[in-house]
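Asks: Have a look at this prediction, sequence included:
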Amino acid sequence: MSNHFSLALGIGTQNLAGDWLEVYYPNPILHPEPALVAVFAEQLGYTGGNQAIALSTSQCAALGKALRDAGFAEPGALAEQLQHSSRPLVVTLLETDDAPITTPGAYLKLHLLSHRLVKPHEVVLAGLFPLLPNVAWTNQGAIDIQELPQRQLQARLRGEDLQVFSVDKFPIMTNYVVPTGVRIADTARVRLGAYIGEGTTVMHEGFINFNAGTAGTSMVEGRISAGVFVGKGSDLGGGCSTMGTLSGGGNIVISVGEGCLIGANAGIGIPLGDRCTVEAGLYITAGLKVALLDEHDNQIGIVKARELANQPDLLFRRNSQTGAIECKTNKSAIALNEMLHAHN
């Protein structure tokens, strides 16, 4: 078989009509070997393309043996484990990184992000939302919204409480994957499809959407919206701290450089370069007019904020007397950078 984008064995949940509600992939594979894909093709009759193939427990047993015989011990062991499942099974094969066309395919792409196999904006997610059903996430798993009242009644008749934690298209990331080296104070505030870099701490009020996240050591105390990717914190700067809102969405790519500080109740609508600071309470949108200041705080021009995108060592602030938005060189960041270069 030709080179493929991704492959995964999954166990999921379906509604009474047989529609997929969610899928859990314990070990998704990015760019699987052609020989591995060939084993799946031979066992399941796969002939190419992007497909989600339902799998029976007997097929799992045969697939596991075939994988082991071909020298693929890890996926073989997983297939053999899945043969004991009481829930529906699926094999999802993505030959190309095109827009997802099935719910299992959409879930695989979210898993690739949270497993750190791809970074935000490195995978095509166009058309994702319609493929994700709005689900009641409960202590008994995912339940179709239309089937929820009957499930609640059945639980009460058994003397049980059916707890509904949320009603949403996206599940909690940590119910599917917990990346190494992270701290998350409130797991309900991080969606599957978030990319959480090693060394990141997400505080109680922090929120990270899908196709967004942090590259490395960061302190998240605010909201990181879809489309935003935060760079690593500097060695001496205590990491990149986000206490405000970082907004992306649509086709907008909002990146945040290394060693940045987004103050409390602040937010950005433009990408920041390294070591930038946005004053608490200040929201920087792309069309916002910003006064440029020299080292003596004299105004030297006015530009739209988008013209300052990706520039390093900037301090954005609001003039307390005039209310004007100002930008000047972030001297403390420059001093820190000079120290780092001297140290290296």
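Replies: Done, it's in. Numbers count the residues shown, from 1 in each chain.
Asks: Could you use CA atoms for every contact and neighbour count after this?
Replies: OK.
Asks: Not counting its neighbours along the chain, what's nearest the spatially most central residue of the chain?
Replies: For the chain, A194 is the residue whose C-alpha lies nearest the centre (C-alpha atoms, centre = their mean; 1.7 Å). Distances taken as C-alpha to C-alpha, 6 or more residues apart in numbering place F210 nearest to A194, at 4.4 Å, with adjacent residues excluded.
Asks: The residue nearest to the centre of the chain is in contact with V202, isn't it?
Replies: No. Contact criterion C-alpha atoms under 8 Å: A194 and V202 do not qualify, at 11.9 Å.
Asks: which residues touch S56?
Replies: Q83, P88, L89 (C-alpha atoms under 8 Å, 6 or more residues apart in numbering).
Asks: Make TSV from those and add distance to Y24 to it.
Replies: Formatted as TSV, the contacts of S56 follow (distance: C-alpha to C-alpha, whole Å):
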residue	distance to Y24
Q83	15
P88	11
L89	10
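Asks: and which of those is nearest to N139?
Replies: P88 (18.5 Å; C-alpha to C-alpha).
Asks: number of nearby residues for the nearest residue to R183 once chain neighbours are set aside?
Replies: Using C-alpha to C-alpha, 6+ apart and skipping residues adjacent in sequence, the residue nearest R183 is T201, 4.6 Å away. Number of residues near T201 (other C-alpha atoms under 10 Å) recorded here: 23.
Asks: Provide a list of residues in contact with T201.
Replies: Counted by C-alpha under 8 Å, 6+ apart, T201 has contacts V182, R183, I184, A185, T217, S218, M219, V220.
Asks: Show the contacting residues for E74.
Replies: Taking C-alpha under 8 Å, 6+ apart as the definition, E74 has no contacts.
Asks: one more structure, for comparison:
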Amino acid sequence: MKNFPLIGIGITTIGKAGATLDASFPYILFLNGESKLDKYFEKLNGLMENDLMQIDDPNLLDIDDGDFNSTLRNLGKNKVLVLCRMSENKPIKNIEEAYLKLHLISYKFFLPNSLNLENLFDNLVNVAWTNQGPVEINEIEKEILHSKKNNQPFEIKSVDKFPPLTDYIVPPGVRIADTRRVRLGAYLSEGTTVMHEGFVNFNAGTLGPAMIEGRISAGVVVGKNSDLGGGCSTMGTLSGGNNIKISIGENCLLGANSGLGIPIGDNCIIEAGLYITGGSKVTKFSQDNEPDSIVKASELAGKDNLLFIRNSQNGVIEARINPKSVALNETLHKN
């Protein structure tokens, strides 16, 4: 993992009303970093009087790298080159910092839940995400009419504060069947497969190879070699008063249409259709497979080797010792 201070070299999109709509950061430099551009950190840091700086002439950066210079020259008329510096992990002050922090997670420089995302929603702008980039909401109808008049393709992928991840970053070794269902700020490790019904929110993701056919809500992390079955759900922390960060350990399985409202450890299984919240009453079984006690599910948070099922005869939720080990199909995760 990386650390502060850092400087993002970004390209922002300016709307017709003059407001910044988004920011892409193809280059992020770290003090004492090991990438080929990190050696320029001190030079750029010396240029900056403030933490956010507009660069009118790319030559001012004086970076001797052909790929870098060709990327940042001849920007479009609504594009602006910026430097955004972060010295500490503080609350977000502007849209550029918001996008830079989302990039830091999706580049996997920082783990989910490790960055201060206070004020994130306040600084992001709700726009239409199209095949021609972000468009202001009040300009959408004009753009639609213009495209029809000129017979030009114009696709609105979503109307949201968060863009699709792959409009900015394509993580290596990952498959995403429907790219609209993974937001910028998602953390996807190599070997992850996100199927059509899978969804990954910002500040959430996978820590190793995983099969995702369900929902990874904001703040949720999934351990390596775990499988989230079709239509399953994990409880997030953005609304509803839940402040418990949900995590799924390694080698776990969430059955189809199941739900999880507590953290679970390694080698756990939740049967299909079973939704467990912290207050769910669970009959806990002993190592001898005998009923032991009745507890709240929250008391089993983080425990390894548990099999959660609902007794089909009396409807009681049971937590038994899990005798099985979940194994992903390696062929499906050679991405």
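Replies: Nice, I can see it. The model shown is predicted, which means the values in this text are computed figures rather than measured ones.
Asks: count of neighbours near the counterpart of N305 of the second structure in the first structure?
Replies: Using TM-score structural alignment, the equivalent of N305 of the second structure in the first structure is D313. Burial measure for D313 of the first structure: 23 neighbouring residues, criterion other C-alpha under 10 Å.
Asks: Does D313 of the first structure touch T329 like I think?
Replies: Yes. Counting by C-alpha under 8 Å, D313 of the first structure does reach T329; the two are 5.9 Å apart.
Asks: thought F4 of the second structure was touching L31?
Replies: Yes. Look at F4 of the second structure against L31 with C-alpha under 8 Å: they come within range, at 7.5 Å.
Asks: quick one: which of those two has more around it?
Replies: Between F4 of the second structure and L31, counting by other C-alpha under 10 Å, L31 is the more crowded of the two (18 against 13).
Asks: for the first structure, which strand is longest?
Replies: Ranked by residue count and defined by DSSP state E, the top strand of the first structure is strand 6-14.
Asks: which residues touch V135 of the first structure?
Replies: L21, A142, I143, D144, I145, V167, D168, K169.
Asks: Give the closest residue to whichever residue in the second structure pairs up with the third one in space, chain neighbours not counted.
Replies: Residue correspondence to the second structure (TM-score structural alignment): I143 of the first structure is matched to V135. Across the structure, with C-alpha to C-alpha, 6+ apart as the measure, the residue nearest V135 of the second structure apart from its sequence neighbours is A128 (5.2 Å).
Asks: and what of L30 of the first structure?
Replies: S6 (4.5 Å).
Asks: average gap between the longest helix anywhere in the second structure and the first structure?
Replies: What stands out as the longest helix in the second structure, according to DSSP state H, is helix 95-106. In the superposition against the first structure, helix 95-106 of the second structure averages 0.6 Å from its aligned positions (mean C-alpha distance after the TM-score superposition for the first structure).
Asks: residues in the first structure aligned with that helix?
Replies: With TM-score structural alignment as the criterion, helix 95-106 of the second structure aligns to 103-114.
Asks: With stretch 269-276 of the second structure instead?
Replies: Using TM-score structural alignment, stretch 269-276 of the second structure pairs with 277-284 in the first structure.
Asks: buried stuff in the matching stretch?
Replies: Judged by neighbour count (16 or more other C-alpha atoms under 10 Å), stretch 277-284 of the first structure contains these buried residues: T277, V278, E279, A280, G281, L282, Y283, I284.
Asks: what's in contact with it?
Replies: Contacts of stretch 277-284 of the first structure (C-alpha under 8 Å, 6+ apart): 244, 260-270, 305, 313-318, 330.
Asks: Restrict those to the buried ones and give me that as a ChimeraX selection.
Replies: Selection of buried members from those for ChimeraX, criterion 16+ other C-alpha under 10 Å:
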select :244,260,261,262,263,264,265,266,267,268,269,270,305,313,314,315,316,317,318,330
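Asks: ok, then the element right after the longest helix of the second structure?
Replies: Moving toward the C-terminus from helix 95-106 of the second structure, the next helix or strand (DSSP states H and E) is helix 120-123.
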